[in-house]
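Trainee: sequence and predicted structure below; questions after.
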Amino acid sequence: MVAPRVTPGHVAVVGSTNLDLIAYTPRIPEPGETIIGDRFVMGFGGKGANQAVMARLLGAAVGMVNCVGDDAYGELTRANLSGFGIDVSHVYTAPGPSGVAPIWVEPDGTNRIIVIPGANHRLTPGQAAAAIAGFPTLDVVIGQFEIPQEVTVAAFAAARERGATTILNPAPGAGVAPELLGACDWIIPNQVELAHLLDGEADPADDAALLGARRRIGCGLVVTLGEAGAALVGSDDRVLRLAAPRVAVTDTTGAGDAFVGAFAFALAAGLDTATALRLGIACAADSVTRPGTQTSFPRGDRAAALLAQACSGA
């Protein structure tokens, strides 16, 4: 269900798919220590897949561009995406294991994640470019750092040729290739990732520093700030800060991906950036109230209510 005055657009995600192996633990063990955890959950993740799912749950037509392994995890991943109604015609298969992500979650929702890319790193620039060129309609393309940057460069170049908006989520934090940065319309780091991009030189709490960061980066900038919300600097060089609602936190895993997927949905639907920022914050905040990754994302009537609220300016 979507808000009555919103016409969903078309989003392609070029990125990772992983099987999440989530351990809920009373605390993180010390080196050499073994402790008893609370419970274990196996679910679907990968930053690319998570962002695709969030955009789809809000109503966008979504295509996934990725590579999985020729194992049971790959088959499960493809079936999971299809179950959400995501186009998997450009999810390729390569010999070897699919990507996995062991995740440790503490009682306050804080998480630690190790990504083992597997087949995610087998996707080629040629495959990505051909996939982007092949979608019948396209409004927004999302990329991240869980696949090789040269693949995202090729995808964004193909997106630019089609007039689609490009969004880069530079996670996990790393330096960004100049040719990739030059192909971005929007970049969405968190505070740690912003420090990686700018060698620690930007304080996201300082408006002047964010303005300087946007000019240095050369594209629209959104910094996610966790429980403090997010800040946006567009081409008008104005800083827009919005707070996050206060919620009872259960698990923060995937919250940043919920933000990116929702922000991309809004841009693909032709909504303004302030609405996109509100929607991203709302979906991320809602997701942390439930355990899991994709399973925690708002859907159905809840997703529709958050969209309607964001469109109303509330």
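Mentor: Structure received.
Trainee: going forward, measure contacts and count neighbours with C-alpha atoms only.
Mentor: OK.
Trainee: so which residues of the stretch 1-150 of the chain form helices?
Mentor: 47-58, 72-83, 125-134, 149-162 (DSSP state H, counting those that start in this stretch).
Trainee: which is the next helix or strand following the longest one?
Mentor: Spelled out, that is helix 149-162. Moving toward the C-terminus from helix 149-162, the next helix or strand (DSSP states H and E) is strand 165-169.
Trainee: among the helices of the stretch 1-150 of the chain, which is the most enclosed?
Mentor: helix 47-58 (a mean of 29; mean count of other C-alpha atoms under 10 Å).
Trainee: and the angle for that helix with strand 165-169?
Mentor: If you take axes from the mean of the first three to the mean of the last three C-alpha atoms, to 10 degrees, helix 47-58 sits at 130 degrees to strand 165-169.
Trainee: try this one next to it:
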Amino acid sequence: MKARNIVVFGGAHIDRRGRISGATAPGASNPGRWFEEAGGGGFNAARNLARLGHRVRMIGPRGGDAAGDMVAAAAAAAGVIDRPFVFLDRKTPSYTAILENDGNLVIALADMDLYALFTPRRLQQRATREILAVSDLVLMDANLPQETLTALVEAASGDGRLVAGIAVSPAKVVRYRECLAGLDFLFMNEAEARAITGAEAAAVEEWPSLLHAKGLRGGVVTRGGRTAVAFDRHSACIAAPPALSALADVTGAGDALASGFLAARLAGSDLAACLRHGIAAAVLTLGSPFAAAEEMSAEAIEQTLALVPAAEMLS
């Protein structure tokens, strides 16, 4: 596989996750365990793509604190070229989640105010423009402000490079509305697809047409353990994730799917193969206690593909 130049813009912060030990008791104290690591949608994808053999630069705002140092150390460990904008008088953003015993999310709190300071003006700096110019893939997440995402899509378009986005959450995915037509792919779950389209519910086969109608050229809609759909300007396909006996943690699975999909796309794979590679990367992450699985590699994905059912093309 040829190494490609990739730049990721977006969240690189601290993930704190509490996992309930037994049955969840709402409104009560629940025994469990606490875990903390570097995370963020963009940063998870950046680490995955670096472990898949690509040259990855990560650009985003960060505080001048111990949490920011933890993120920098995690970038170095994964082989990511770290290029943060550091605000020395601010704290690094954080995401705090409570998970059920089976790994599914109960509720989460995102303290992300610092990302609002990543304005379009930051994209005009010479070093950033030079990184954009040599990148084969520009990936962003919706932690950034709407105007910054729009400016970034405009700056990244052209020269044959891929431009892609990660939804992050239903509340944040709507920040892409002004630039959907400039994205080659947007990675989202069904709740995020509903936020973009306004559709109350849809069969899996309907998402491509609903999202095309909003201007999106391509994307992937995941549905937990149910069938996922991928589409581009010319085709669409569906594939079911394999049944798993246990989940270590759902955190980062969507970011991993985006990473596996995009790595396959950069290698020239067709849409069905890209979706299966994305699902395989997500399976690796679901079996890991970390949001970016340390065992992620091209070889591990190839082995995991044996578990992923064939994709079905849609008319």
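Mentor: Great, that's in hand. Quick caveat, the model's predicted, so the values are computed rather than measured.
Trainee: still on that earlier bit, need the helices of the stretch 1-150 of the first structure in a markdown table (columns: distance to residue 280 of the first structure).
Mentor: Formatted as a markdown table, the helices of the stretch 1-150 of the first structure follow (distance: least, C-alpha to C-alpha, whole Å):
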| stretch | distance to residue 280 of the first structure |
| --- | --- |
| helix 47-58 | 10 |
| helix 72-83 | 21 |
| helix 125-134 | 24 |
| helix 149-162 | 22 |
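Trainee: minimum distance to residue 21 of the first structure: which of the ones you listed has it?
Mentor: helix 72-83 (11.7 Å; C-alpha to C-alpha).
Trainee: that closest one against the second structure, how far on average?
Mentor: Here helix 72-83 of the first structure, set against the second structure after superposition, deviates by a mean of 1.4 Å using mean C-alpha distance after the TM-score superposition for the first structure.
Trainee: run the angle between that helix and helix 47-58 for me.
Mentor: Going by the same axes, to 10 degrees, helix 72-83 of the first structure is angled at 20 degrees with respect to helix 47-58.
Trainee: what sits up against helix 72-83 of the first structure?
Mentor: Residues outside helix 72-83 of the first structure that contact it (C-alpha atoms under 8 Å, 6 or more residues apart in numbering): 17-19, 44, 49, 53, 68, 87-88, 91, 93, 97-98.
Trainee: just to revisit the earlier point, just so I know, which of the helices of the stretch 1-150 of the first structure lies nearest residue 297 of the first structure?
Mentor: Closest of these to residue 297 of the first structure is helix 47-58, at 6.7 Å (criterion: C-alpha to C-alpha).
Trainee: separation between the equivalent of residue 85 of the first structure over in the second structure and residue 12 of the second structure?
Mentor: Alignment note: residue 85 of the first structure maps to residue 79 in the second structure; criterion TM-score structural alignment. Distance of residue 79 of the second structure to residue 12 of the second structure, given as C-alpha to C-alpha, to the nearest Å: 15 Å.
Trainee: with residue 74 of the second structure instead?
Mentor: Counting by C-alpha to C-alpha - residue 74 of the second structure and residue 12 of the second structure are separated by 10 Å.
Trainee: which residues do these two both contact?
Mentor: Here residue 74 of the second structure and residue 12 share the contacting residues residue 38, scored by C-alpha under 8 Å, 6+ apart.
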